[in-house]
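A.B. asks: Provided below for reference: sequence and predicted model.
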Amino acid sequence: MRIGELSRATGASTRSLRYYENQGLLSSDRRPNGYREYGEEAVRQVAFIQDLYRAGLPSQIIRDILPCAGPTPPPGECTRLLARVRQVRDELARQEHAIAQRREMLDRYLAGTAAPAGLPSRAEDQ
């Protein structure tokens, strides 16, 4: 299938597909006229790439993950990679916790139940 067909099948722009190929995430064969030709498995691969990007993974990690998601994963490398993906997930959880704490602080300020350290809140003034 050509790049336009892959774009329609996946919802990814042709620019994104070229970027994925440039990053080593997707491959194509070139026709004699220079057009890219993708196999049927490219639809699934593009969907997987998009999911991993939405999950916040950078191209480098996605490039390493792709062989592990294939029909014959390379021996040994995937265990190490899985640990790296868990680290990324755990960092996201830490960031979520920090954001939740910051949001709660702002909520308390907006509700008038919090004030800068050492000063009474509006609720205490009343």
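C.D. replies: Cool, got the structure. Keep in mind the model is a prediction, meaning the values are calculated, not measured.
A.B. asks: Going by C-alpha atoms from here, please, whenever you check contacts or count neighbours.
C.D. replies: Noted.
A.B. asks: and Met105, how far is that from Glu96?
C.D. replies: Distance, Met105 to Glu96, using CA to CA, to the nearest Å: 14 Å.
A.B. asks: Please identify which of the two sits among more neighbours.
C.D. replies: Met105 (15 against 12; other CA atoms under 10 Å).
A.B. asks: tell me the contacts of the nearest residue to the more buried one once chain neighbours are set aside?
C.D. replies: Taking CA to CA, 6 or more residues apart in numbering, and ignoring the residues beside it in sequence, Met105 has Ala114 as its nearest neighbour in space, at 7.6 Å. Going by CA atoms under 8 Å, 6 or more residues apart in numbering, Ala114 touches 105, 108, 120-122.
A.B. asks: What is the neighbour count of Gln50?
C.D. replies: 19.
A.B. asks: Included below, for side-by-side comparison, is a second structure:
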Amino acid sequence: MSVSSADEADHIGMKIGELSRLTGVSPRLLRYYEEQELLTSDRTGRGHRRYTGDAPMVVGHIRALLAAGLTTSVIREVLSCVRGPGLELEHCAAPTLSDQLRSLDARISTLQNARTALVRLLTTTAEQPR
């Protein structure tokens, strides 16, 4: 019995379920990462996704960058600057990450100002007679 080239292609690479088990990321989220152009897969002759051996590392990078508060569009910009199994960033990520940090600092400042104003409102509300 011979194996067709489509059957042979179905055995190359890692299936989405296996990648999900290895990374703890749901298949639905893995498909979303692909839609966002963060993760790539090849399609077999039968249309099944197959991922390369470095896919678990890439998913780990994506998760770490998401945990840092980066959006998927920003991750798409800096992902090519990530190297190795750890989250080692090359200098090409620095300008984008610096912009993100400035933006985060501005949002924190805005939230701190809003908190101060809210505390002031609560203080004056509590002091008024009922």
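C.D. replies: That came through, no problem. Quantities reported herein were computed from a predicted structural model and do not represent experimental measurements.
A.B. asks: re earlier: mind giving me the PyMOL command for buried ones among the contacts of Ala114 of structure 1?
C.D. replies: Of the contacts of Ala114 of structure 1, the buried ones can be selected in PyMOL as follows, counting by 16 or more other CA atoms under 10 Å:
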select buried, resi 121
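A.B. asks: returning to what we had before: verify the assumption that the residue nearest to Met105 of structure 1 is located in a helix.
C.D. replies: No: under DSSP: H, G, I helix; E, B strand; the rest coil, Ala114 of structure 1 sits outside any helix and is assigned coil.
A.B. asks: which residue in structure 1 lines up with Gly69 of structure 2?
C.D. replies: For Gly69 of structure 2, the aligned position in structure 1 is occupied by Gly56, per TM-score structural alignment.
A.B. asks: So what's the residue count around that match?
C.D. replies: Neighbour number of Gly56 of structure 1 under other CA under 10 Å is 13.
A.B. asks: Could you measure from it over to Ile62 of structure 1?
C.D. replies: 10 Å.
A.B. asks: State the span of structure 2 onto which stretch 28-38 of structure 1 is aligned.
C.D. replies: So stretch 28-38 of structure 1 sits over residues 41-51 in structure 2, by TM-score structural alignment.
A.B. asks: returning to what we had before: how about the match of Gly69 of structure 2, what does it touch?
C.D. replies: Counting by CA under 8 Å, 6+ apart, Gly56 of structure 1 has no contacts.
A.B. asks: How about the one 5 residues further on?
C.D. replies: The contact partners of Ile61 of structure 1, taken as CA under 8 Å, 6+ apart, number zero.
A.B. asks: could you measure it against Gly34 of structure 1, distance?
C.D. replies: Ile61 of structure 1 is 29 Å from Gly34 of structure 1, by CA to CA.
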